[in-house]
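J.: Dropping the sequence and predicted coords here.
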Amino acid sequence: MTQQPGFGPDLVEVFGPSQRDGGPDLVQLLTPEGERVHHPEFDHDFSAEDLRGFYRDMVLTRRIDTEATALQRHGELGIWAQLLGQEAAQIGAGRALRPQDYVFPTYREHGVAYCRGVDPLNLLGLFRGVDHGAWNPNDNNFGLYTIVIGAQALHATGYAMGIQRDGDVGTGDPERDAAVIAHFGDGASSQGDVNEAFIFAASYNAPVVFFCQNNQWAISEPIERQTRIPLYQRALGFGFPGVRVDGNDVLATYAVTQAALQRARDGQGPTLVEAYTYRMGAHTTTDDPTRYRLSDDVEHWKLKDPIARVEVYLKRNGLADDAFFDGVKQEADELGHHLREGCKALPDPKPMSMFDHVYAEETEELRVQREGYAAYLETFEGAHS
């Protein structure tokens, strides 16, 4: 059989050993060994307080994920989307935001939600099935979780075009100029919605950052099956810059995302940030990753743990003492208790509440449906509306 061009050894060149570790273009400020390095374009000065804050945020975010996974295993949640190993990508991006910036998440942005002040119990309520996400997006500029894969990229682009037309971009006022960030994974990058969002964002120079957490697995589909080039290079085909950052390096993720957001706020248009990381856990709690990936790969990425490298750096440079680490552990334990007890105490929704937030103003069709369902419930003894 004649080999077709582009389907042979060249695939190894693109996804060879160096590429699997991020490749030569990877932006990194803290190595897996906890060594501080510098980058000519994305360097940043971090105070000891900044570093301790990043560590604390990642530890607490991991505890949210651990507790939610355990709650699902005990039948308290219907499902949970794990983020184990992706804490640096989320905390770095979340802490780079300004209050006026707006976030459009997927269903896995638990760390970003934490950064925006969303009570983790609200996340559990969604996965427990007692609400659709009980937080108000207007309170913290953090949108509701999006289950439809890639849809949020279009939502983000439209919102970005809106604030652009409202005059909230490029004014030079740091308290007014705003940007939008859309989170999605490598699997969603293959969706038409994401690519359509790229086209609109480029065409209208929209102030949006597309933040792709490339955890290398679209459920069971490896990244090699989805793209022939690194994802960040796709941006050039749409006419805007792309950058690949070490997604297990919270310092680099913060610096790159901050720069991309500021570029958007200044009116310079969209950027694609590819946070190169690894999904240490399952896609969701219904998934068994041992069926499609090698344990050697998981062990390789354990050595790149985002929390461990910051801990090493803090200890090696005398920036945090035992009291600090003990305090973070105690805070994580208290958070775990809060989530366990709070999850079990979440009230079941009233049946009629499903009609409350369908439209801003009730339509005639919805009114008929509401009244019909209310009449149906009345046929049951002890029914509650």
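T.: In hand now; what should we look at?

J.: only C-alpha atoms for contact and neighbour calcs from this point on.
T.: OK.

J.: quick one: the spatially closest residue to Arg370 that is not a sequence neighbour from Ala96, how far?
T.: Distances taken as C-alpha to C-alpha, 6 or more residues apart in numbering place Phe355 nearest to Arg370, at 6.7 Å, with adjacent residues excluded. For Phe355, the distance to Ala96 (C-alpha to C-alpha, to the nearest Å) stands at 37 Å.

J.: Who has more neighbours out of those two?
T.: Ala96 (20 against 14; other C-alpha atoms under 10 Å).

J.: quick one, what contacts the closest residue to that one other than its chain neighbours?
T.: Nearest residue to Ala96 in three dimensions, chain neighbours excluded: Gln258, at 4.9 Å (C-alpha to C-alpha, 6+ apart). Gln258 makes contact with Ala93, Ala96, Leu97 under the criterion C-alpha atoms under 8 Å, 6 or more residues apart in numbering.

J.: Included below, for side-by-side comparison, is a second structure:
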Amino acid sequence: MSSPETWTHPEPREGPAATAAAPTAEQVIAGLRATSEGGPELVQLLTPEGERVPNPEFDRYVADVTAEDLRNLYRDMVLVRRADREANALQRQGQLGIWVPLLGQEAAQIGAGRAMRPTDMAFPSYREHGIAWTRGIHPKELLGIFRGTDNGSWDSNATRFHPYCIVIGNQVLNAAGYAMGQRFEGRVGNSGDADDTNEATMVFFGDGATSQGDVHEGFVWAAVYDAPLVFFCQNNQWAISEPTERQTRLPLYQRARGYGFPGIRVDGNDVLATLAVTRWALDECRHGNGPVLIEAFTYRMDAHTTTDDPTRYRLSDELEAWKLKDPIERLRVNLVRHENADQAFFDSVQADADALAAELRDYCFNMGEPPIEQMFNNVYAEPNPVLDAQRDDFLAYHASFGGEH
């Protein structure tokens, strides 16, 4: 892999290579399966066994990470997983209409989220519970979305975290527009970067979303306007029931070359590598060097949503193989090996995780029904007399039933 500092916009291909015979579909699929470990281009700083791997290109982006920082990253992942498992159980018990698990993708989300500055903006899809956590959003604030009582209760301007997006890939267009605005308003490429005068945007989507037109359009607009946008693709190997080889003929990160900006593949089960690569990508954007595509090579260890049955389309052997790459266990082993955490620390994290789960459960069971007028809130940015009249008519009609409905 070439050094990130030397990447430039690709020149048009010339000569014999431009007319070389394209590989057959069988060769492409075989190649994708052969690189199921991520391939030699995969950026990795922690092996599945928790061993530190030197990487001259990216070590400097985590040179400031202390033992305490590693413990905090571990705590983040454990608590996010515990919240995810509790919400999954609450859906099974009828307390939520649906839940979208993130099991197995904790390192990709925590590493990326902790790389962001408070001034950066995040655009999620519907699985970014870990990113929400890093932006200061309590898991309780996510439950209303999946219970059908609200669309997200947080202030996206204050948290710099956009509401969840259910339409596949649509958030990429929203993020491209926002990042273009950052460029137009001069919030990138300024001197004195240490004082946070420069900003960037990061948008999150899955491998299946890369087949959507909205994602393609977002790539185009971000590229031609050099928008400070990091496209963060969590390649969890399955777009619901379709494997990655049904989405692409090439590794997903290589698609960036066709749009004229760099792409990179990182081990999405390695929180340290994800942190380093995302820091690099955000710095590129803040300095005015245009967009970057990150492919976080990870695995969805649970169903696509609670309405999905993954046993109908994937083998148990595949799941068992990925369990050996568990992102939380990887960091735990590293902490133990280097004596950066003792049993008391792990016990305290588990106690915090259990307390968080109990808080979520209590909150969910005691959630009240939203007021009926809530459907009229936040429709427009400014007061609208037509909408106000519709609200008043509806409330009067509802009141005519004497509270029986």
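T.: Yep, that arrived. These figures come from a predicted structure and were not determined experimentally.

J.: Tell me how the two chains score on TM-score.
T.: For this chain pair, the superposition-based TM-score is 0.96 by TM-score structural alignment, normalised by the length of structure 1; 380 aligned residues with a C-alpha RMSD of 1.4 Å.

J.: Which residue in structure 1 aligns with Val43 of structure 2?
T.: With TM-score structural alignment as the criterion, the equivalent of Val43 of structure 2 in structure 1 is Val27.

J.: can you check Val271 of structure 2 too?
T.: Under TM-score structural alignment, Val271 of structure 2 pairs with Val250 in structure 1.

J.: and the alignment partner in structure 2 of Phe15 of structure 1, what is it in contact with?
T.: Aligned counterpart of Phe15 of structure 1 in structure 2: Leu32 (TM-score structural alignment). By C-alpha under 8 Å, 6+ apart, Leu32 of structure 2 lies in contact with Glu245, Arg249, Leu250, Pro251.

J.: In space, what's closest to the last one - neighbours in sequence excluded?
T.: So that's Pro251 of structure 2. Among residues not flanking Pro251 of structure 2 along the chain, Leu32 sits closest, at 7.3 Å (C-alpha to C-alpha, 6+ apart).

J.: just the strands in the stretch 251-400 of structure 2 please.
T.: In the stretch 251-400 of structure 2, the strands defined using DSSP state E, counting those that start in this stretch lie at 263-267, 292-297.

J.: For Arg330 of structure 2, find the nearest of the ones you listed.
T.: strand 263-267 (11.9 Å; C-alpha to C-alpha).

J.: Mean distance between stretch 74-85 of structure 2 and structure 1 after superposition?
T.: Compared with structure 1 after the fit, stretch 74-85 of structure 2 shows a mean deviation of 0.4 Å (mean C-alpha distance after the TM-score superposition for structure 1).

J.: cool, and stretch 387-396 of structure 2?
T.: Mean for stretch 387-396 of structure 2 is 2.3 Å (mean C-alpha distance after the TM-score superposition for structure 1).

J.: Pull up the aligned stretch in structure 1 for that stretch.
T.: Counting by TM-score structural alignment, stretch 387-396 of structure 2 lines up with residues 366-375 of structure 1.

J.: Same check on stretch 369-377 of structure 2?
T.: The aligned range for stretch 369-377 of structure 2 is 348-356, by TM-score structural alignment.

J.: okay, and stretch 135-146 of structure 1 goes to which residues in structure 2?
T.: Against structure 2, stretch 135-146 of structure 1 falls on residues 154-165 (TM-score structural alignment).

J.: List the contacts of the residue nearest the centre of structure 1.
T.: What sits nearest the mean C-alpha location of structure 1, by C-alpha atoms, centre = their mean, is Glu109, with 3.6 Å. By C-alpha under 8 Å, 6+ apart, the contact set of Glu109 of structure 1 is Leu83, Gln90, His183.

J.: And Gly144 of structure 2, what's its match in structure 1?
T.: So Gly144 of structure 2 corresponds to Gly125, using TM-score structural alignment.

J.: which residues touch its match?
T.: By C-alpha under 8 Å, 6+ apart, the neighbours of Gly125 of structure 1 are Asp131, His132, Gly133, Ala134, Cys343, Leu346.

J.: What's the average distance for the helix or strand harbouring it when superposed on structure 2?
T.: Assigned by DSSP states H and E, Gly125 of structure 1 belongs to helix 120-128. Once the two are superposed, helix 120-128 of structure 1 sits an average of 0.8 Å from its aligned residues in structure 2 (mean C-alpha distance after the TM-score superposition for structure 1).

J.: State the next helix or strand along the chain beyond that helix.
T.: Following helix 120-128 of structure 1 in sequence, per DSSP H and E, is helix 137-140.

J.: what distance separates that next one from the centre of its chain?
T.: Taking C-alpha atoms, centre = their mean, to the nearest Å, one finds helix 137-140 of structure 1 lying 17 Å from the centre of the chain it belongs to.

J.: Check stretch 256-274 of structure 1 too.
T.: The chain centre lies 16 Å from the centre of stretch 256-274 of structure 1; the measure is C-alpha atoms, centre = their mean.

J.: quick one, longest helix in structure 1?
T.: The single longest helix within structure 1, with elements called by DSSP state H, is helix 48-73.

J.: what range in structure 2 matches that helix?
T.: Taking TM-score structural alignment, helix 48-73 of structure 1 hits residues 67-92 over in structure 2.

J.: Could you list the buried residues of that stretch?
T.: For stretch 67-92 of structure 2, burial by neighbour count (16 or more other C-alpha atoms under 10 Å) applies to 70-71, 73-91.
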